[in-house]
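> next comes the sequence, and after it the predicted model I'd like to discuss.
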Amino acid sequence: MFGIHDIYLFVISGLLLSIMPGPDTLLIMARSASQGFKAGSAAALGTGAGVMVHVLAAALGMSAILATSATAFLVVKYVGAAYIIWMAIGLLRSKPRAAAATAAPPLPLRKIFGQGFLSNVLNPKVALFFLAFVPQFIDADAPNKALAFIVLGIIFNFNSMLWCHALALFTARASASVKVGPKVAMWFGRATGVLFIWLGIKLALSKQH
């Protein structure tokens, strides 16, 4: 159907790729640990929305620009790296909530969604991943390759959302069960910030091919 083949292999491969840790995983875990499942879910949905942008762009051929234009790739790469490092700085500057009456309130869910969306949509490696991975499961004589690409992208994103929400639920429950104190949560956030800086630098130094 739609000129798609080896769908089961695609699903299994997609799930294994989703489980691999990265900026999305760290963001979901950090928000789930600090603000509970709803915050982790908001981050997951934000990353999912970012994935769909890449899927639609790749299906329409727009992401091919990132694969062929060094300038476009560099611009998106550096903007994405800068945003990840900016989020990392915010985590590194976090303070225990119980330390002062003026402690910052929980981050609104819409902002957490925006963080997930931007951290994903500003990562050109995601666009290149879809351009390299998805076409392997589309027949050369498929009647509508763009439609087949979108269908596979939706399947990939749906399975990824199942994993991300399971991760958010597990992290939120684990955080609640061990009763993480303000200082522990602060240092967890700072450790995540250090990892985000590493990921941001890694993204900035990544090559187009």
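Right, received. Where do you want to start?
> all contacts plus neighbour counts: C-alpha atoms, from now on.
Noted.
> and the residue nearest the centre of the chain, what element?
The chain has residue 24 as the residue nearest its centroid, 3.2 Å off, counting by Cα atoms, centre = their mean. Per DSSP states H and E, residue 24 falls inside helix 23-35.
> how far out from the middle of the chain is the longest helix seen in the chain?
Longest helix in the chain by number of residues, with DSSP state H as the criterion: helix 145-177. Centre-to-centre, helix 145-177 and its host chain are 10 Å apart (Cα atoms, centre = their mean, to the nearest Å).
> what helices or strands is it leaning on?
In terms of contacts (3 or more Cα pairs under 8 Å, 6 or more residues apart in numbering; DSSP states H and E), helix 145-177 is packed against helix 7-19, helix 23-35, helix 37-59.
> switch the cut-off to 10 Å
Under the contact definition 3 or more Cα pairs under 10 Å, 6 or more residues apart in numbering; DSSP states H and E, helix 145-177 sits against helix 7-19, helix 23-35, helix 37-59, helix 124-133.
> check it against this one:
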Amino acid sequence: MSIAIIPFAIFAASQISTPGPANMALLATGARYGFRAALPFVAGVALGKQLIIWPIGFGLMELAEAAPAVFTALKYISAAYIVWLAWKVANLRLGQGSPAANAPGFMAGLIVHPLNPKAWAMIVGSFTAFVGPDIPTLTATATVAAVLFACQVVVHPLWALGGEAMARTVAGTRSEPYLMWTLAALTVASVLFVLFAGGS
């Protein structure tokens, strides 16, 4: 077997493009602070996934099988963090004019994916569904890392840019709180799906 690059790229693009905790954080950051101010956060989010990919590729999931209770606890702690993040999004108001200097930076973005159950499930699925058992570990991990990162470089800035555009359209209108609660609900739904349907 080999690595199914094209099916994997389609899978990666679809997963990275859909609403989830990371994309909601990018959308909210772009909406609150503007696209340019959000770019360090965008870069951190994109690179943060690498902090999961490489350990998983080199055997982290074997450790998870040896100590399942620890990883189960971490999964629910991470889910609780995402729900808290969703609560912040729900109560975010776009027209408050916070200074760009207060925008979350690179380090804040770096921890988003390690605390994102959807990211863990996506990466585990990438290795199990698209990588043949005969592929050397370094080759497999580097390929998964490169494809996911390439998709993120394209998609993640679009979410932040969309947030800025959304702020210009709905900030201060009656629809603003309903929109923010909808985005928060999508974030929570994506985490619940991973926890109870998709596994992680």
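That came in fine, so what should we check first? Because the structure is a prediction, the values reported are computed rather than measured.
> pretty sure residue 43 of structure 2 contacts residue 154?
No: counting by Cα atoms under 10 Å, residue 43 of structure 2 does not reach residue 154; the two are 11.3 Å apart.
> who has more neighbours, the two?
residue 43 (19 against 14; other Cα atoms under 10 Å).
> surely residue 144 of structure 1 and residue 60 touch.
No: using Cα under 10 Å, residue 144 of structure 1 is not in contact with residue 60, being 11.5 Å away.
> who has more neighbours, those two?
residue 60 (15 against 12).
> number of residues surrounding the residue lying closest to the more buried one once chain neighbours are set aside?
Leaving out its chain neighbours, the residue that sits closest to residue 60 of structure 1 by Cα to Cα, 6 or more residues apart in numbering is residue 146, at 6.6 Å. Using other Cα under 10 Å, the number of residues around residue 146 of structure 1 comes to 19.
> got a list of what residue 146 of structure 1 touches?
2, 55, 56, 58, 59, 60, 61, 135, 138, 152 (Cα atoms under 10 Å, 6 or more residues apart in numbering).
> ok, residue 86 of structure 1 next?
80, 92, 193, 196, 197, 200.
> can you give me the neighbour number for the first one?
A total of 22 residues lie near residue 80 of structure 1 under the criterion other Cα under 10 Å.
> quick one: what helix or strand has the counterpart of it in structure 2 in it?
Under the alignment (TM-score structural alignment), residue 80 of structure 1 maps onto residue 78 of structure 2. Using DSSP H and E, residue 78 of structure 2 sits in helix 68-90.
> that helix versus helix 21-33: what angle between them?
30 degrees (axes from the mean of the first three to the mean of the last three Cα atoms, to 10 degrees).
> buried ones in helix 68-90 of structure 2, by neighbour count?
71, 75, 78-83, 85-90 (16 or more other Cα atoms under 10 Å).
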